[in-house]
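Colleague: Mind looking at a prediction? Sequence and model below.
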Amino acid sequence: MSNIDKNNRLDENPFSYRSSKNNTIFIDYYGKQVKIVKGKEADKLLNKLASAGTDKEEQLILAKITGNFKRGNEKS
């Protein structure tokens, strides 16, 4: 995993998620919603998150599901 997160940004826990009653998952990045996952994909995601051993693994799963939205030139 050291090659995946070279700058240790996932240690800050930038991703969080919420799930609703109708099996919809809302993924947030530093408190801003970046993705909504529904249906079978949401079931798969919840299973992966449940099997994650550490917080960093959970953060990596959430980072991968959000896709490539960070390019390095965003303003904070």
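Modeller: Ah, there it is.
Colleague: going forward, measure contacts and count neighbours with C-alpha atoms only.
Modeller: Fine.
Colleague: what's around G31, how many residues?
Modeller: G31: 11 surrounding residues under other C-alpha atoms under 10 Å.
Colleague: ditto for E57
Modeller: Here the number of neighbours of E57 (other C-alpha under 10 Å) works out to 16.
Colleague: Take this one as well and set it beside the first:
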Amino acid sequence: MGRPSGFEFAVRGEEVVIRHRGVTATVLRGAKAAEFLGQVAHSDPQLLMARATGNYRRGNERTARQHPRNAR
């Protein structure tokens, strides 16, 4: 699994706009925006933005696909 990349964010008033490769992926508002800004100084910003947008692979997709519950 590679490291997330291509994300950038901008603060616009009380909103945080997260873009992935130049395209707006999500806009955080209120408590989520404040929490994101608090965490970004102490963590990997790329990873935080990937998680916030849902564009985050956990590396278990192949294993989950092979589980009997998911076999079709």
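Modeller: Yes, it's here. Given the structure is predicted, the values throughout are model-derived calculations rather than measurements.
Colleague: May I have the residues that are in contact with the spatially most central residue of structure 2?
Modeller: In structure 2, the residue lying closest to the centroid (C-alpha atoms, centre = their mean) is A50, at 2.1 Å. By C-alpha atoms under 8 Å, 6 or more residues apart in numbering, the residues touching A50 of structure 2 are 4, 7, 56.
Colleague: And it, what's its match in structure 1?
Modeller: Using TM-score structural alignment as the criterion, A50 of structure 2 maps onto A63 of structure 1.
Colleague: just to revisit the earlier point, whichever strand or helix holds the residue nearest to the centre of structure 2 vs structure 1, average distance?
Modeller: Using DSSP states H and E, A50 of structure 2 falls within helix 45-53. With mean C-alpha distance after the TM-score superposition for structure 1, helix 45-53 of structure 2 departs from structure 1 by a mean of 0.5 Å once superposed.
Colleague: Tell me the residues of structure 1 aligned with the helix or strand just after that helix.
Modeller: Following helix 45-53 of structure 2 in sequence order, the next helix or strand is helix 61-65 (DSSP H and E). Counting by TM-score structural alignment, helix 61-65 of structure 2 falls onto no part of structure 1.
Colleague: Go through stretch 21-35 of structure 2 and flag the buried ones.
Modeller: Neighbour counts over stretch 21-35 of structure 2 (16 or more other C-alpha atoms under 10 Å) mark 25-29, 33 as buried.
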